[in-house]
Structure formats: structure tokens, C-alpha cells
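Peer 1: Give me a 3D structure for the following:
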Amino acid sequence: MTAADVIREAAGADAPAPRLALVLGSGLGGLAEAVQDATAIPYKDLPGFPVGSVAGHAGRLVLGTLEGTPVVVLQGRAHLYEGIPASDLAVPVRTVRALGAETLVLTNAAGSINPAAGPGAIMALTDHINMMGANPLAGPNDDRIGPRFVGLGDIYDTDLRGALHRCAQAEGVVLHEGVYLAVLGPSFETPAEIRAFRTLGADAVGMSTVPEAIVARHCGLRVAAVSAITNLAEGLGAEPLSHEHTLKNAAIAAQDLQRVLSRFVKEYN
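Peer 2: Next comes the predicted model:
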């Protein structure tokens, strides 16, 4: 039995297939609490799902309706730095695709390399740089899911990003844009690394999202992604970096992000 089979059985035959999937990152899981007619299943009960152990990640899937739109919400994620193989990170994304989702919205907590987007800001991803040293598509390819070689030139959908900007404007929220650079972690970056990343063209740095975005494009999902900026990256600010600091400022950014995403989900319908 696959994870999708378990979810369908738990939700019942009358549950609508989700049109939209959301992944909620560190400290950003509150939106899942607004899902109506919800079926919630811990990741540990879903075959093949990687189970993380990081604070701020509830580790459960929620199926239901949000702002009138059938959704599936992944409340928290696992990370490569937890020792989880990159290929395992494909399972949740392929599961939401199997359930019927056509679009995936990814969120994360990130450090800003662009001082114009400081702590508490939100940033829509225009592109990414993968410095994780891993790709979830490495290994045997299942042609029934997607092609052996997938192009990523359009990985972050411009129409979806435009919709996010319209929703942000309607909510009176400033939505920045930028390139996200993903590192393996779990250590934070050195000042020299941040200077190098800025030279490469990165605007934000984090430890997630990129594997999910790659898998999503491979299996035909449209992708949008938003970072909640929790800090200025190492060497750009005075405050020492810590995960507690990340969660504190993620909660501040989450207020704006939740409003924007709620409107986005409503208008998606």
C-alpha cells in the first residue's frame, strides 16, 4: 500500500482530490490549522515518508479544504542534514501529485544575503542555486513519473509568482523577489561563504526546498516558493545565528506569509 492509498482510505471516498499542495517550513506550520474538514496523518504512518526531527516541523500531512480550495498540506519537512537520502525526499512530493495536486507551493525559513530584505520579510523565489551536493533524481529513473532529464529553466512558475505578488499587494504586504541558494547544513554559513554566494547572485540562503522543487518539476507539478526571511546571513548582521533565532523571526514573517498564502489559495479556486 502506498502513502497515497493510506491517505485516500483515511479521508474517505467522498473527500475531494486536492488541487493545490503546500509545504510549510520551519515555524510556518500555522496555516495547516485553518484547513477545514481535515484529515491529519503523521508522516510516520505514511509508507516511505521521511520523518524529520527538527523543532518547528510538526511532521504531518493534512488533507481538506482551505479557503474553498481542496488542498493537501505538508506541515513540516525532513532535511538532508538529518542523514536522510535525497531520494527519500521525493516521496512526499510524488504522493501529493498522485493524490491529484497540480501545483506545489513551497515555503521555507531563510537567511537574507540582500540587506533590502531583512528579518521578517518574505521573498518569492525566482530561481535557485543548488550547493547541497545532492539531487533527488540521481539513481534509476521511473519513466512513468517523469523523464530521465528534466529542464529547470522554468522551475519557479512566473504566472504563480505574479499571482503571489497580486495577493501580497492586496494584503498590503511587501513581497521581495530573489534567488535562493541551498546548502546542505546543518551548520550555518561562514562570512566568506556568504560573500561567495553573493558573488554567485544569491539573495537568500537555506537548507531545504530545492530537492522538492526539482522533484515537483520532474513529475509535472507547477511550482511556486516563498522564503520567510529570519535573519541577515553571517557577516551581514550583528545578531548571532541559532535555530531559536530562526523560529522567532519565522513567526514574525509567518503573519504576512499566511495572509498572502490564504488569499492565494482562495483566488486559486
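
Peer 1: C-alpha from now on. contacts and neighbour counts both.
Peer 2: Will do.

Peer 1: All the helices of this protein, in order from the start?
Peer 2: Counting by DSSP state H, the chain has these helices, from start to end: 3-11, 90-99, 158-170, 191-200, 210-218, 243-268.

Peer 1: which helices and strands sit right next to the last one?
Peer 2: Spelled out, that is helix 243-268. Contacts defined by 3 or more CA pairs under 8 Å, 6 or more residues apart in numbering; DSSP states H and E place helix 243-268 against strand 60-66, strand 69-75, strand 122-131, helix 158-170, strand 222-232.

Peer 1: Also this sequence, please, to line up against the first:
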Amino acid sequence: MLNQIYDTCEFIKNKTNFIPEYGIILGSGLGDFAEDIKIEFTLPYEEIPNFPVSTVSGHKGALLFGTVGTKKVMAMQGRFHYYEGYDMKQVTFPVRVMKHLGITKLIVSNASGGVNSNYKVGSIVIITNHINMMPEHPLRGANDERMGPRFVNMSEPYSHHMIAKVKEIAKTNNIEVKEGVYVALQGPTYETLSEYKMIKNIGGDCVGMSTVPEVIVARHMDLETFGISVITDMGNEENIETVSHAEVLKAAKMAEPNVRLLIRELIKLY
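Peer 2: Sure thing, here's the model as predicted:
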């Protein structure tokens, strides 16, 4: 894998000559954050050696390089999911590439289903912790110490400093934000009512099909990480909302302006 990372990084460096500080993964319905980046280079996934190609509607499939304020960033317009048929090493490969290109901080965003009764469709949730229920672990197999330690300390998967900064930004801009624990399931089916009940019972506040493998690999490589989620549907003990991917994208779009502001100001100020 390390040789593949080097090959991919060499290709990207030759195309861009760009050293980013921040990496950003833009999830479902949040791809328009690209408008907040002064873009210098765009590389479609299909042109990048060793990169998977996103197959999900709403994921545009390109690496963007540019600036937000004075900070150099690279952003993934669309991520890769285990349910698409990729293994976890493929799903998380771009995070390793971003690290080797120079990033020290990673921001991940997603759309998720809510089980916390304090949430509603359109709620913005700062992810404070997660529960990994994916059927494959991204660090399974032989460990290469050049990429990170065999056993990873996950006591602070999401940066307390970045969380505090975003809460300050939200308060200053009168944006309501929630906090919560994100549960990662395989997908691609949305959850049953019984699964929503299980998620609540084990301590989850919201549920989705991404993010956690990326964060595990980010922490493996000692990247400071921040996660944010938009609640796009709700499931509670009495009923479950009918949901489709189109409705998920629509709900994410509702919250997108505020999410964009929070991410933009975090990058500028931290």
C-alpha cells in the first residue's frame, strides 16, 4: 500500500505542486462547499492512479486543491463506501494520500439518521465520538509502522480543541448545533425501526454508513480530526420516517449553508 500511496502522491504533486494543511471529505449533499474554496486545481478521481471512483449520486468524484482564507486545503468531492464493494483499505486510501501530501488536520462531513429525540430533520450535529459496527476494520492485517502504530489510541477520535472552536463559531453566528455519538453501519439499506432502537440503546445519537473508517485511519496517522453530520431523517421508538436518497440530499441541502459557514470559519481560525 505504501508504494501505491507514493505513486499516487507523486502523480498529484506533479499535477499541482501543492502542499495542503487541511483535508476535507464532503459527504452527501455537502459538495457545494467547493464554492467556498478558491480552487487552483481539480483532479477527477478517474484520472488519479490507484484511486477508487465514487458510484453514489450526489458525490461528484474529484479532488480539489485551493485556499480558504489563507489556509491551503484539499477536498474530496465525494467519498467511498464499503457498501459500494470496496474493501476498507480502498475506502480509506484517500485519507492516507492526504496525509502524505502534507495535511495535519482532517474535517469529515456526512448525512445521517437521527435517534436522539432532541434532533430533527436538518439538525447539525458535532460528532463527539463514534461506535464502529462496520463488518471490516480498516487496520486489519499486517501493520506498517511507517504509517502508524499497531494499536491506536482512540481516547480522542474527534479533536476537543476543534469541537470547542466550532461551538464558539456557532454561538457567534447564532447557529444551533447539537452534539452526539455517530454509529457506523455497513448499509446500503436504511435502518429498520428495530435497528434504530438498538442504536439508541447502545448509546448512539445518529447513524450512517461512512466516516468512522476514515477517522480510524486518520488517528492511525495522528491527524487531528473534526466530524460534522446533518440529520436527514428520524427514527424513534414509535415510528420511522419513509426515506429515500433524494430526500436525504434535499434535507442535507437545507442545512448546507450553515455547515459551510462552520467549516469555513474553523479552517480560517484554527
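
Peer 1: so what number do they get for TM-score?
Peer 2: Taking TM-score structural alignment, normalised by the length of the first structure as the basis, the two superposed chains have a TM-score of 0.95; 265 aligned residues with a CA RMSD of 1.4 Å.

Peer 1: ok so, going back, with mean neighbour count added, can I get the helices of the first structure in JSON lines?
Peer 2: Formatted as JSON lines, these follow (neighbours: other CA atoms under 10 Å):
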{"stretch": "helix 3-11", "mean neighbour count": "17"}
{"stretch": "helix 90-99", "mean neighbour count": "23"}
{"stretch": "helix 158-170", "mean neighbour count": "17"}
{"stretch": "helix 191-200", "mean neighbour count": "14"}
{"stretch": "helix 210-218", "mean neighbour count": "23"}
{"stretch": "helix 243-268", "mean neighbour count": "18"}
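
Peer 1: For the ones you listed, could you give me a markdown table that also reports distance to residue 73 of the first structure?
Peer 2: Listed next are those as a markdown table, based on distance: least, CA to CA, whole Å:
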| stretch | distance to residue 73 of the first structure |
| --- | --- |
| helix 3-11 | 12 |
| helix 90-99 | 9 |
| helix 158-170 | 18 |
| helix 191-200 | 31 |
| helix 210-218 | 14 |
| helix 243-268 | 12 |
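
Peer 1: For residue 56 of the first structure, find the nearest of the ones you listed.
Peer 2: Of all the helices of the first structure, the one in closest proximity to residue 56 of the first structure, counting by CA to CA, is helix 243-268 (6.9 Å).

Peer 1: relative orientation of the closest one and helix 158-170 in degrees?
Peer 2: Per axes from the mean of the first three to the mean of the last three CA atoms, to 10 degrees, the angle that helix 243-268 of the first structure makes with helix 158-170 is 100 degrees.

Peer 1: Quick check: which of the helices and strands packed on helix 243-268 of the first structure is buried the most?
Peer 2: strand 222-232 (a mean of 27; mean count of other CA atoms under 10 Å).

Peer 1: What range does it cover in the second structure?
Peer 2: Mapped onto the second structure using TM-score structural alignment, strand 222-232 of the first structure spans residues 224-234.

Peer 1: Just send the helices and strands packed on helix 243-268 of the first structure back as JSON lines, with distance to residue 250 of the first structure too.
Peer 2: What follows is those, written out as JSON lines (distance: least, CA to CA, whole Å):
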{"stretch": "strand 60-66", "distance to residue 250 of the first structure": "19"}
{"stretch": "strand 69-75", "distance to residue 250 of the first structure": "15"}
{"stretch": "strand 122-131", "distance to residue 250 of the first structure": "10"}
{"stretch": "helix 158-170", "distance to residue 250 of the first structure": "17"}
{"stretch": "strand 222-232", "distance to residue 250 of the first structure": "5"}
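
Peer 1: Of these, give the one that comes closest to residue 102 of the first structure.
Peer 2: With distances scored as CA to CA, the stretch of these nearest to residue 102 of the first structure is strand 222-232 (6.5 Å).

Peer 1: and that closest one, what does it pack onto?
Peer 2: strand 103-112, strand 122-131, helix 158-170, helix 210-218, helix 243-268.

Peer 1: Serialize those to CSV and add fields for distance to residue 34 of the first structure.
Peer 2: Formatted as CSV, these follow (distance: least, CA to CA, whole Å):
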stretch, distance to residue 34 of the first structure
strand 103-112, 16
strand 122-131, 20
helix 158-170, 18
helix 210-218, 23
helix 243-268, 9
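
Peer 1: just to revisit the earlier point, compared with the first structure, how much does the match of strand 222-232 of the first structure deviate?
Peer 2: Following the fit onto the first structure, the mean deviation recorded for stretch 224-234 of the second structure is 0.7 Å by mean CA distance after the TM-score superposition for the first structure.

Peer 1: Relative to residue 116 of the first structure, how far out is the equivalent of residue 125 of the second structure over in the first structure?
Peer 2: Counting by TM-score structural alignment, residue 125 of the second structure corresponds to residue 123 in the first structure. Separation of residue 123 of the first structure from residue 116 of the first structure (CA to CA, to the nearest Å) stands at 11 Å.

Peer 1: got it, and residue 127 of the first structure?
Peer 2: Distance from residue 127 of the first structure to residue 116 of the first structure, counting by CA to CA: 18 Å.

Peer 1: go on, residue 87 of the first structure?
Peer 2: 35 Å.

Peer 1: Neighbour count: the two, which is higher?
Peer 2: For residue 87 of the first structure versus residue 116, the count of surrounding residues by other CA atoms under 10 Å is larger for residue 87: 17 against 11.

Peer 1: For the aligned residue in the second structure for that one, which non-adjacent residue is closest in space?
Peer 2: When the second structure is aligned by TM-score structural alignment, residue 87 of the first structure is paired with residue 89. Excluding the flanking residues, the one nearest residue 89 of the second structure by CA to CA, 6 or more residues apart in numbering is residue 138, at 5.6 Å.
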